[in-house]
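In: can you look at this prediction? I've put the sequence above it.
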Amino acid sequence: MVQEFVDALNANDQDRLFAALTDDATMSDDGVERNITQWTGSEVFGANGHMRVESVADGGTDLVADYTNSRWGSMRTSWRFTVRDGKVARFETGQA
C-alpha cells in the first residue's frame, strides 16, 4: 500500500491517494501533527508534489526520497508508514 500512496502522490491523484489511507489516518511533518487533508492540499496537490524514492527499508514502510514541490523546491526527506488492514494508517515525514 505504500507504493500505491507514492504512485497516487506522483500522479497528483487525490482520490487515489485518499483511497490508500484508512478513514482515521494521521500524519506528522517534521514532528508536528498535521491535518492530512490540509497538508496534502498545500504540500502535494496544490504544489505539484513529487517523490523520487532513493531507498526503501523495513519491508517497504521506511523511505528516503527526494521530495519536490513548487512551494519549497527540492529536499531530501524521510517517510515512515504504518500500514493497517492493507491501508496506510499513519505517515510521518520530515527532512532527512
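Out: All right, it came through fine. Numbering: from 1, shown residues only.
In: C-alpha only now, for contacts and for neighbours.
Out: Noted.
In: residues in contact with the strand of greatest length in the chain?
Out: As assigned by DSSP state E, the longest strand anywhere in the chain is strand 73-84. With contacts defined as Cα atoms under 8 Å, 6 or more residues apart in numbering, strand 73-84 is touched by 1-2, 22, 61-68, 88-96.
In: adding another structure so you can compare the two:
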Amino acid sequence: MTIATDKLSDPTVRALVAAINANDRAAFLALLTSDATMSDDGTDRDLAEWIDREIFSVHGHIEVQTESAGGQALVADYRNDTWGEMRTAWRFTVDGGRVSRFETGQA
C-alpha cells in the first residue's frame, strides 16, 4: 500500500519526494546542504551528475511503500525512463531542515 507523499512523517523528506515527483530540480537542490553527498548501491557518486542522470533527465518518480526512522528511511517503488520500475531503499540524513546525505539502492 502506497503512502501518499503529503502523509510522509519527515517534512524535509516529504518535500524532497514531492520535488522528485514534480521533476523540480531547483526545489530538490534547495533542500540539500551545500556539501550534500549521496551513494547508490553502496558507492558514493557525484550528486549533481547522478540526480540529473537518474532523476531529472529521465522523469524519476517515487512511490513510498513504507517509512521508518521517523520518516528518514523509505522503501519505495522508484521508476524512471532508463530503468523502468524497481523496489528501492532510501535513507536520508537531515540536518536543520536540509538533507546532508542520502543513500539509495535496490531493496
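Out: Yep, it's here. All values derive from a computational prediction rather than experimental measurement.
In: ok, Gly59 of the first structure to Thr82 of the first structure distance?
Out: 11 Å (Cα to Cα, to the nearest Å).
In: nearest spatial neighbour of Gly60 of the second structure, skipping sequence neighbours?
Out: Asn80 (4.4 Å; Cα to Cα, 6 or more residues apart in numbering).
In: just Asp13 of the first structure next, same as before
Out: Nearest non-adjacent residue to Asp13 of the first structure (Cα to Cα, 6+ apart): Phe45, at 7.9 Å.
In: repeat that for Arg101 of the second structure.
Out: Thr37 (4.7 Å).
In: what's the counterpart of the one you found in the first structure?
Out: In the first structure, the residue matched to Thr37 of the second structure (TM-score structural alignment) is Thr26.
In: what range in the first structure does stretch 47-62 of the second structure sit on?
Out: Under the alignment (TM-score structural alignment), stretch 47-62 of the second structure falls on residues 36-51 in the first structure.
In: hmm, who's touching that stretch?
Out: 6, 9-10, 12-14, 25-27, 65-71.
In: quick one: which two of these are the most distant?
Out: Ala25 and Ser70 (25.3 Å; Cα to Cα).
In: those two: which is more packed in?
Out: Ala25 (18 against 13; other Cα atoms under 10 Å).
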